[in-house]
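Asks: Output the structure for:
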Amino acid sequence: MLAELSAMMSHGFKSSRQDFTFGPWKVTAAKTHIMKSKDIERLAEEMNMPSLPEMLFGDNVLRIQHTDGYGIEFNAVDALRRVNNMEDSVKVACAQEWQESRVDSEHTKEVGKRYDWTYTTDYKGTLLGGDIQMRVVETSERINMEKLKAREQIMFFDEVLLFEDELHDHGVSMISVKIRVMPTSFFLLMRFFLRVDGVLIRINDTRLYYEAGKKYMLREFSTRESKIAELKNVAAQYTDPNEIAPHLTLKLTECEKLELPVTDHQSAANEALL
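Replies: Model (predicted):
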């Protein structure tokens, strides 16, 4: 089904790009067609993986960039680079059958090659800026989720799909990122969602929050996972990440500050204030 959708979307799917300015920041959400087969094969060979997701949006990106050049972006290729291509993440009866069905090109004839066929990734974004980047430090400070629940004008919103795969009809593996910009802050959620039918559900979330005037962003990464057998009494849709997420067991939480660099432009502005 995804293959058919891929063919449909590659013909006539209109690319779109939205830019939104938030003080010195520019938010860019770019969406375009699915990556071409030859480019996917070339990328798979480079990554030493037998196959890549059926729907791979290699040119889709959500970017947050400061006028001084630094920032952070979220893209599919970098997300896939964080997949463990050396071992299986989930061992199920269908794994071998699934792998063999996907190994159909000359350069990927290593049937049974071990790799994470679920495409589980712990990707948290790609820092931008070359020599001038935000500095990542651990913190105990958390994003105030209650504050985010308050009704506030949404000045900009968009969601970008990076990749999706139906795991040969054995579930779904997908990652997408969405952002909303309010008058004095922005909040971003990137979610990797994995459902292996009859086996498990896993969600890796990356949340990013910034308040205007602060010298840092807050970034939280979490992993939630439960076996299907543990969810038998849960009255939630397994296919809906938002519904099932609160019922999954929290396995990991990492909290970080992305400290903004002090550039020559900022130094001059600070001196002018003295």
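Asks: can we go C-alpha only for contacts and neighbour counts from here?
Replies: Noted.
Asks: any idea how far residue 60 is from the closest residue to residue 122 other than its chain neighbours?
Replies: Using Cα to Cα, 6 or more residues apart in numbering and skipping residues adjacent in sequence, the residue nearest residue 122 is residue 82, 6.2 Å away. Distance check for residue 82 against residue 60: by Cα to Cα, to the nearest Å, it reads 17 Å.
Asks: In terms of packing, which of those two has more residues around it?
Replies: Per other Cα atoms under 10 Å, whichever of residue 82 and residue 60 has more neighbours is residue 60, with 25 against 14.
Asks: residues near the closest residue to that one other than its chain neighbours, how many?
Replies: Closest residue in space to residue 60, ignoring its immediate chain neighbours: residue 31 at 4.7 Å, by Cα to Cα, 6+ apart. By other Cα under 10 Å, the residues close to residue 31 number 22.
Asks: Please enumerate the helices of the protein.
Replies: 2-10, 37-47, 76-81, 95-102, 145-149, 241-244, 264-273 (DSSP state H).
Asks: For these, state which one has the densest average packing.
Replies: helix 76-81 (a mean of 18; mean count of other Cα atoms under 10 Å).
Asks: Residues in contact with that one: which ones?
Replies: 47, 56-61, 119, 121-123, 125-126, 162-163 (Cα atoms under 8 Å, 6 or more residues apart in numbering).
Asks: In PyMOL, select just the buried ones from the residues you listed.
Replies: If you want just the buried ones from these in PyMOL, going by 16 or more other Cα atoms under 10 Å, the selection is:
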select buried, resi 47+56+57+58+60+61+119+121+122+123+125+162+163
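Asks: Switch the helices of the chain over to JSON lines; also include distance to residue 187.
Replies: Converted to JSON lines, these look like this (distance: least, Cα to Cα, whole Å):
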{"stretch": "helix 2-10", "distance to residue 187": "29"}
{"stretch": "helix 37-47", "distance to residue 187": "31"}
{"stretch": "helix 76-81", "distance to residue 187": "20"}
{"stretch": "helix 95-102", "distance to residue 187": "37"}
{"stretch": "helix 145-149", "distance to residue 187": "8"}
{"stretch": "helix 241-244", "distance to residue 187": "17"}
{"stretch": "helix 264-273", "distance to residue 187": "24"}
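Asks: structure for this one too, so we can compare:
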Amino acid sequence: MHPVFQSSRRDFTFGPWKLSAARTHIMKSAQAERLADELHMPSLPEMMFGDNVLRIQHDHGFGIEFNATDALKCVNNCQGMIKVACAAEWQESSEAEHSKEVVRPYDWTYTTDYKGTLLGDTATLKVVPTTEHINTEKLKAREQIMFFEEVLLFEDELHDHGVSSLSVKVRVMPSSFFVLLRFFLRVDGVLIRMNDTRLHHEADKTYMLREYTSRESKISNLKNVPPFLFTEPNEISQYLPIKETICEKLEFPEKLEPQPETSLETTSAKPK
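Replies: I've put the predicted structure just below:
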């Protein structure tokens, strides 16, 4: 039995920005089958929250959102090298009886390098490579959290052999907002992978900073790490080598002045 989720929607105003977090029930089977066909995938994650979304939109219409459907569009729906390597390792492990379940014509781990969906019809954020990093020390400063929300986009238990999940968190302080989108994968006895996208906007800036980091390690290389940490993404991340880092500025459309004075207001509603 899947857990029951109570539907809710919360909105928060941060200066010219509207942040909306919607959480609702798991996608119904018929909908999931149609979407799987559209995405050319044999199946979707066991818990697929197709209507869950975190949206950050400016008064001028541009912005960014995070949703499960677009995230799954980034999954390799053909047989890929990483999947085959994992399947080979699994076949050699004590779980060999399940090897037939592994070899499928798509990435059964639902690994995604999704970084968000840009919004806007006439104006959108401009993605520009940068060497500038998010100031983590500034984020550690004691500052009142005006708004916080966490939205689960999908989760799958990989036939009881691990977990694959994608979730997004947002927190708003008086001076900025910060988003963490995290894909976490644990294939028991094989590997742990974590793809994080961090987004930070300071109220007096005309851009957001976006950092994508991909970490991964084989379980065999984590022999000195306590196994109970394998289920704790925040704890295990420090033991996973970085495979890829991408730093970008999401620049606002030209001729748009920053609005440092922020209006802080939150509302919540429960859809019928």
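Asks: circling back: quick one: the residue nearest to residue 122 of the first structure and residue 198 of the first structure, what's the gap?
Replies: For residue 82 of the first structure relative to residue 198 of the first structure (Cα to Cα), the value is 25 Å.
Asks: cool, and residue 26 of the first structure?
Replies: Counting by Cα to Cα - residue 26 of the first structure and residue 198 of the first structure are separated by 43 Å.
Asks: Between those two, which has more neighbouring residues?
Replies: In this view residue 26 of the first structure and residue 198 are compared by other Cα under 10 Å, and residue 26 has more residues nearby, 15 against 12.
Asks: The second structure: which residue goes with that one?
Replies: Aligned counterpart of residue 26 of the first structure in the second structure: residue 18 (TM-score structural alignment).
Asks: any idea how far residue 264 of the second structure is from its match?
Replies: For residue 18 of the second structure, the distance to residue 264 of the second structure (Cα to Cα) stands at 10 Å.
Asks: Kindly report the same for residue 140 of the second structure.
Replies: With the distance defined as Cα to Cα, residue 140 of the second structure ends up 21 Å from residue 264 of the second structure.
Asks: Residue 248 of the first structure maps to what in the second structure?
Replies: Per TM-score structural alignment, residue 248 of the first structure is aligned with residue 240.
Asks: can you give me the strands for the stretch 51-200 of the second structure?
Replies: Per DSSP state E, counting those that start in this stretch, the stretch 51-200 of the second structure carries strands over the ranges 53-58, 63-67, 117-119, 126-129, 147-156, 162-172, 176-187, 191-202.
Asks: Out of those, which is closest to residue 85 of the second structure?
Replies: strand 191-202 (10.8 Å; Cα to Cα).
Asks: Contacts for that closest one next, please.
Replies: So strand 191-202 of the second structure is in contact with 112-113, 115, 134, 175-186, 207-220, 230, 233, 237, 240, going by Cα under 8 Å, 6+ apart.
Asks: make it 7 Å
Replies: For strand 191-202 of the second structure, contacts defined as Cα atoms under 7 Å, 6 or more residues apart in numbering pick out 113, 115, 134, 175-186, 207-219.
Asks: Give me the mean deviation of it from the first structure.
Replies: Strand 191-202 of the second structure differs from its equivalent in the first structure by a mean of 0.2 Å after superposition (mean Cα distance after the TM-score superposition for the first structure).
Asks: What span of the first structure is that strand aligned with?
Replies: By TM-score structural alignment, strand 191-202 of the second structure lines up with residues 200-211 in the first structure.
Asks: And the matching stretch, how far out from the chain middle?
Replies: 8 Å (Cα atoms, centre = their mean, to the nearest Å).
Asks: tell me the contacts of the residue nearest to residue 60 of the first structure?
Replies: 15, 16, 17, 60, 61, 160.
Asks: what do you get if the cut-off is 6 Å, keeping everything else the same?
Replies: By Cα atoms under 6 Å, 6 or more residues apart in numbering, the contact list for residue 31 of the first structure reads 15, 16, 60.
Asks: Now the residue nearest to the spatial centre of the second structure: closest residue in space that isn't a chain neighbour?
Replies: Taking Cα atoms, centre = their mean, the centroid of the second structure lies closest to residue 181, which sits 3.2 Å from it. The shortest distance from residue 181 of the second structure to any non-neighbouring residue, by Cα to Cα, 6+ apart, is to residue 168 (4.2 Å).
Asks: what does that neighbour align to in the first structure?
Replies: In the first structure, residue 168 of the second structure lines up with residue 177, judged by TM-score structural alignment.
Asks: got the contact list for that match?
Replies: So residue 177 of the first structure contacts 159, 160, 189, 190 (Cα under 6 Å, 6+ apart).
Asks: okay, now the alignment partner in the second structure of the second one: neighbour count?
Replies: Pointing back at residue 160 of the first structure there. Residue mapping for residue 160 of the first structure onto the second structure gives residue 151, with TM-score structural alignment as the criterion. Applying other Cα under 10 Å, we find 21 other residues in the vicinity of residue 151 of the second structure.
Asks: Tell me how far residue 151 of the second structure lies from residue 167 of the second structure.
Replies: Taken as Cα to Cα, the span from residue 151 of the second structure to residue 167 of the second structure is 6 Å.
Asks: and which of the contacts of residue 177 of the first structure is nearest to residue 92 of the first structure?
Replies: Comparing the contacts of residue 177 of the first structure against residue 92 of the first structure with Cα to Cα places residue 190 closest, at 26.9 Å.
Asks: which of the contacts of residue 177 of the first structure sit farthest apart?
Replies: Of all pairs in these, the most separated under Cα to Cα is 160 and 189 at 10.7 Å.
Asks: so residue 114 of the first structure makes contact with residue 87?
Replies: Yes. Assessed by Cα atoms under 6 Å, residue 114 of the first structure is found in contact with residue 87 at 4.9 Å.
Asks: So if I had to pick from these two, which one is more boxed in?
Replies: Neighbours were counted for residue 114 of the first structure and for residue 87 using other Cα under 10 Å; residue 114 has more, 17 against 13.
Asks: mind checking what that one lines up with in the second structure?
Replies: For residue 114 of the first structure, the aligned position in the second structure is residue 105, judged by TM-score structural alignment.
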